[in-house]
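Enquirer: Next input, structure requested:
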Amino acid sequence: MLESLNTVVLSRWQFALTAIFHMLWPVLTTGMGIYLVVIEGLWLKTKNLTYYHHARFWSKLYILNFGIGVASGLPMAFQFGLNWAPFSLAVGDFFGTVLGFEGTMAFMLEASFLGIMVFGWQRVPPLMHWVATICVAFGANLSTFWILSANSWLQTPAGGVFVDGKFQVQDYFQAIANPFMVNSFLHMFFATLETSLFVIGGISAWYLLQNRLPNFFTKSLKVVLVMALIVAPLQIFVGHLSAEQVYRYQPAKLAAMEAQWETIPAGTSASWSLIAIPDEATQTNKVDVKIPGLLGYLLELKPTLDSPVLGLKEWAPSDRPHLIGLIYYSFRTMIAIGLYLAALVSVTVFIWWRTGLAGDRLGNYKWLWWGWIFAGPLGYIAVEAGWIVRCVGRQPWIVYGQMRTAEAASALPPQVVLFSLSGLVALYTIFFFAALFFGSRIIQKGPNVALPVPGLRNAEELEIRIKMAEHQPDSRPLETQQ
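Expert: Got it, this is the predicted structure:
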């Protein structure tokens, strides 16, 4: 029994490691792909050569993230057959099919057109290159759709029945479009896009703080602001809808998110916990600061609820989530970051409206650029925190209400899992520092404005015009393509 428990715990730790690390890279590629589509489209529409050089500069970071994302994702896929063989056997008819769709439809589409996006600037017409960039971005986000569909099915299984411990698919479309799927995909879609926008904005702010190529990076920041002004509030709204779904379909997870031990009866005021110190041993909160009526407004838009909010004590300890403190504060971390990012966008847009964010005035806003630099990694933290809530809060079930995590792990010796876990820690450490090294080199070097532009006959003349434009007080479009 002890050996089995250790194997399950180690396998869970290994999957958590691979998921948390792998998540860092596709988050940026899926969101930055959309930014590249926008920035390249602006180049084709306005003929502003600065947009072309933005597309070339930011695509370098895209390529770096794509490569590490592929390398770090392979161990994650192999684990289903190695560490979680009983799970794969039980649900493979659906789960494996959907992951196969992700590989054949989405990843292959992204990888196929990536070569044109990277090497095709001088080999295909500009419009064809833009189409390739669109296909790359679409493929990356199609991957998000299939992965979120599969994971949402684990949260709300649909489209079939379990017979003798094996899931038999009766309706693939119903299984794919399970109750959690739409909001889960939208929440992740906006999360990746918002994270990418603030990474781009944070890097742009770093250049502005140094007064390095101010007109160039003011332009990228303005594009980020226009997009983030739409994305940031939408992400908060979709996050709210996702929380409502948890209230409806996974009440035990909601109780863990709120560290709610006692049931709040229908018709009574439902307060929202601001700060708490959960104690699972005593099934109480040592500290619990609440805002009266707020949970009711969040769940049903009124202080008193029509339905009860069930407390953790409604379930036996073996049937409810553990690590309540981790779930509770991961959820609040995600909320706090979302509000900070939305506030930062609002403040920056207000300053833009008042001053125009002109190149000769940017030195007055060092505090603002530090705010953007600080925001750069926050999106990653929010995404990881959200997945902790989503997956740790689902426990003890791997398929909610149908299959326990302890039943899904392969019967491997603990030392074997520990060996593979240690190897992955070492490998991912190398990947991480390699990404920091090459990423910092790309950022330190900056954009290469001497790159030849499709359609221009004299690259040397272009370089002179770009450098002259960098000394102008505004960011007016340069000459159009010939």
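Enquirer: Only C-alpha atoms from now on, for both contacts and neighbour counts.
Expert: Noted.
Enquirer: thinking residue 61 is in contact with residue 442, fair?
Expert: Yes: look at residue 61 against residue 442 with CA atoms under 8 Å: they come within range, at 7.4 Å.
Enquirer: who has more neighbours, those two?
Expert: residue 61 (20 against 16; other CA atoms under 10 Å).
Enquirer: residues near the residue nearest to that one when sequence neighbours are not counted, how many?
Expert: Nearest residue to residue 61, sequence neighbours excluded (CA to CA, 6 or more residues apart in numbering): residue 439, at 6.7 Å. A count of nearby residues for residue 439, using other CA under 10 Å, gives 16.
Enquirer: Could you measure from the residue nearest the centre of the chain over to residue 199?
Expert: Closest residue to the average C-alpha location of the chain: residue 192 at 3.9 Å, with CA atoms, centre = their mean. Computed as CA to CA, to the nearest Å, the residue 192 to residue 199 distance reads 11 Å.
Enquirer: With residue 17 instead?
Expert: 23 Å.
Enquirer: out of those two, which sits in the busier spot?
Expert: Ranked by neighbour count (other CA under 10 Å), residue 17 and residue 199 place residue 199 first, with 24 against 17.
Enquirer: compare with the first, here's sequence two:
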Amino acid sequence: MPPDTLSTLISRIDFALISSVHILFPPLTIGLAIILFVSEALWVKTQDERWYRLCRFFEKLFIVNFGAGVATGVTMEMAFGILYGPFSQAAGPFFGQVLGYETITAFMYEAGFIGLMIFGWGKISRKMHLFATFNVALSSTLSAMWILVANSWMQTPTGVEFKDGIFEVTNWLAALFNPNVFAAFPHMLLAAVELSLTFVVAVCAWFVLKRRNVDLFLRPLKYALVALAVVAAVQVYMGDVLGENVLDNKPAALAAMEGQYDTYDKDGNVNNAWNIIGWPNKEGTGLAWSIKIPHALSLIETKTWNGAVEGLNSFPKDEQPPVVLPFYSFRVMAAIGGALLLLGLWGCWLRYRGQLTERLASQQRLFLMACTAAVALPYIAVIAGWWTREIGRQPWIVYGMMTVKDGMSHMSTALATFWLIGFAVFETAVVLGTIWFLLKVCRMGPDLTSPVAGEGHEHLGELDLPEAGKADHPEYVRPI
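Expert: Here you go, the predicted structure:
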């Protein structure tokens, strides 16, 4: 293998590692922020101290995950410049602007309120703190929206012209609201909520299984299971919408995802069957073997019995994406989505039968162990979905306009290896450190003894103190 080809391979492995690790953290930040807001709103409305204790406990887990997301996100932005210099320069007029919008309207927005959310307990009013938590949830969602706008533009580039090695924006609205983003962003947002609900279910189920604070964790467990069943069902629909979008805009990517090599013809020589599993032949012209369901691919993608789904052999060989990784990563993602739906329905069934009470819930050991173990599934699904999306776009970095090879930095094999080792060490340290701190917080459990934030302060402004000395009183909290 020539050195330049080897360095390219190493750089691609490097960026695959960096992006795969980073995608683990933002979904939990987005979804858990929404869940924290809902929990805190319930506390503010009902004055039930248990919601407050849950908020403070899950907020600790949120902080750990948020820090890891920032660290790996900064690393990925570095990697764009180091590993994909030509692409960064060429796409700067659009890509750089969008990341700038994300920084201003989401990251800086989030930074302004996350300090209030974390350190504002007891120092600002409850409603103001709830407002801060709401803005953290909103800004996290906005951040995801901008990132998906940028990535979706790479999938379906519109509103630009590629001149002299630079993407010149000719229509900002067409570039921002590109065809892929309307399906990709809701799909990713639902994935974030689904992952976060599974995370909450796993943590709560672990405490109930261990018979620790059952009265505290059982109620959010039951709520989260119902929400998981609903969100997982909606995600199935949204995944189908995204699949149709890929069929319309990236037919080669869909063909790779489905292992579809030949296109249906009216004489019936090729049938648009859905391949459950299979493996490409040595020539790369079809599947050597497969287990398939006749006509199912047409029904899934076109909603007709014999609707045409273009096969890979319709595209030039050098424009065909790999098949094995997107084919199986897509199936892993879909299977996990189905498993999480079944888990949510299982929980709903137990709740309907009255088995999830404080007296009986701990006896449902199989169910609780399944809930706890399920925490890994949405993380695997998110990585699998990201691989499906990114590998399915190959060989393009900007679909149909710029190849990955043209967008990569030219460096020696030694330098590429240096960056791979350096990034791998850092990413491994972040992942292991995050897991360690998350487990530590769970082992410590919730704080049930400290005073509730703001409790007893509502009337401190009426203390019989000189007006000039009120602000200096150790128990005085200035109302906001």
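Enquirer: What would you report as the TM-score here?
Expert: Laid over one another, the chains give 0.92 as their TM-score (TM-score structural alignment, normalised by the length of structure 2), with 455 aligned residues with a CA RMSD of 1.6 Å.
Enquirer: can you map out the strands along the stretch 301-450 of structure 2?
Expert: Secondary structure of the stretch 301-450 of structure 2 by DSSP state E, counting those that start in this stretch: the strands cover 396-398, 402-403.
Enquirer: Please identify the most buried of the ones you listed.
Expert: Stretch with highest mean neighbour count among those: strand 396-398 (a mean of 22; mean count of other CA atoms under 10 Å).
Enquirer: Give me the mean distance between that one and structure 1.
Expert: Average distance, strand 396-398 of structure 2 versus aligned residues of structure 1 after superposition (mean CA distance after the TM-score superposition for structure 1): 0.4 Å.
Enquirer: got it, and stretch 424-443 of structure 2?
Expert: Looks like 1.1 Å for stretch 424-443 of structure 2 (mean CA distance after the TM-score superposition for structure 1).
Enquirer: quick one: buried residues of that stretch?
Expert: 424, 427, 430, 431, 434, 438, 442 (16 or more other CA atoms under 10 Å).
Enquirer: one step back: hmm, residue 64 and the residue nearest to residue 61 of structure 1 touching each other?
Expert: Yes: here residue 439 of structure 1 reaches residue 64: they are 7.4 Å apart, a contact under CA under 8 Å.
Enquirer: Report the contact partners of residue 412 of structure 1.
Expert: Neighbouring residues of residue 412 of structure 1 by CA atoms under 8 Å, 6 or more residues apart in numbering: 7, 83.
Enquirer: Equivalent analysis for residue 298 of structure 1, please.
Expert: Contacts of residue 298 of structure 1 (CA under 8 Å, 6+ apart): residue 240.
Enquirer: Just give me the match in structure 1 for residue 283 of structure 2.
Expert: Aligned by TM-score structural alignment, residue 283 of structure 2 pairs with residue 281 of structure 1.
Enquirer: helix/strand/coil for the residue mapped onto residue 456 of structure 1 from structure 2?
Expert: For residue 456 of structure 1, the aligned residue in structure 2 is residue 455 (criterion: TM-score structural alignment). Classification of residue 455 of structure 2 by DSSP: H, G, I helix; E, B strand; the rest coil places it in coil.
Enquirer: would a markdown table of the strands of the stretch 301-450 of structure 2 with distance to residue 88 of structure 2 be doable?
Expert: Formatted as a markdown table, those follow (distance: least, CA to CA, whole Å):
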| stretch | distance to residue 88 of structure 2 |
| --- | --- |
| strand 396-398 | 11 |
| strand 402-403 | 12 |
